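In: Got a sequence here, can you model it:
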Amino acid sequence: MKKKEISITLVGVVVGLVLGYAYYHYIGCVSGSCSITSKPLNSSLYGGLMGGLLLNMIYDFFKKKSPK
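Out: I've put the predicted structure just below:
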């Protein structure tokens, strides 16, 4: 992995962490029966994972389309 790819993935993780916590805070699961959104740690970690994977996937898609 190159520096650019790592930094883009880390940006996705950080944005995902923030959005995951915001989802817990504003929407969340009041009853506690939801495994992901019932606790802020679970929601933040899931958001971070999804954000990192999403931006890494988008980076790979555009990297393959651009001519070398």
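In: C-alpha from now on. contacts and neighbour counts both.
Out: Noted.
In: what helix or strand does the residue most central in space within the chain sit in?
Out: The centroid of the chain falls nearest to residue 51 when counting by Cα atoms, centre = their mean (1.9 Å). Assigned by DSSP states H and E, residue 51 belongs to helix 40-65.
In: Kindly report the same for residue 35.
Out: Applying DSSP H and E, one finds residue 35 in no helix or strand.
In: The residue nearest to it when sequence neighbours are not counted and residue 60, how far apart?
Out: Nearest residue to residue 35, sequence neighbours excluded (Cα to Cα, 6 or more residues apart in numbering): residue 42, at 7.8 Å. Here the criterion is Cα to Cα, to the nearest Å. By it, residue 42 lies 27 Å from residue 60.
In: Before we compare anything, build this one as well:
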Amino acid sequence: MLQAVLSMGIGAGLGAVMGYFGQCSSGACPLTSTWWRGALYGAIMGLIFYLSARK
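Out: Below is the predicted model of the structure:
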């Protein structure tokens, strides 16, 4: 359980950074257009990565 939370936290952090610095004003990247959407998307991707890497 702790590993899942860590994976989601790392993903959320990376997604927030990606959303903050890569702000897309054209509307072509709606998932990372703001830092909080990037964090949400990153957390979901971190959870998917954790579930796929589990034994």
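In: isn't the residue nearest to residue 35 of structure 1 right next to residue 36, touching?
Out: Yes: if you go by Cα atoms under 8 Å, residue 42 of structure 1 and residue 36 touch, sitting 5.3 Å apart.
In: Which positions in stretch 12-29 of structure 2 come out as buried?
Out: 12-20, 23 (16 or more other Cα atoms under 10 Å).
In: which one of the residues you listed is nearest residue 2 of structure 2?
Out: residue 12 (15.1 Å; Cα to Cα).
In: can you tell me which residues contact the closest one?
Out: By Cα atoms under 8 Å, 6 or more residues apart in numbering, the residues touching residue 12 of structure 2 are 38-44, 46.
In: May I see those arranged in JSON lines, with distance to residue 7 of structure 2 as well?
Out: Output for these, formatted as JSON lines (distance: Cα to Cα, whole Å):
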{"residue": "38", "distance to residue 7 of structure 2": "15"}
{"residue": "39", "distance to residue 7 of structure 2": "12"}
{"residue": "40", "distance to residue 7 of structure 2": "13"}
{"residue": "41", "distance to residue 7 of structure 2": "13"}
{"residue": "42", "distance to residue 7 of structure 2": "9"}
{"residue": "43", "distance to residue 7 of structure 2": "8"}
{"residue": "44", "distance to residue 7 of structure 2": "9"}
{"residue": "46", "distance to residue 7 of structure 2": "5"}
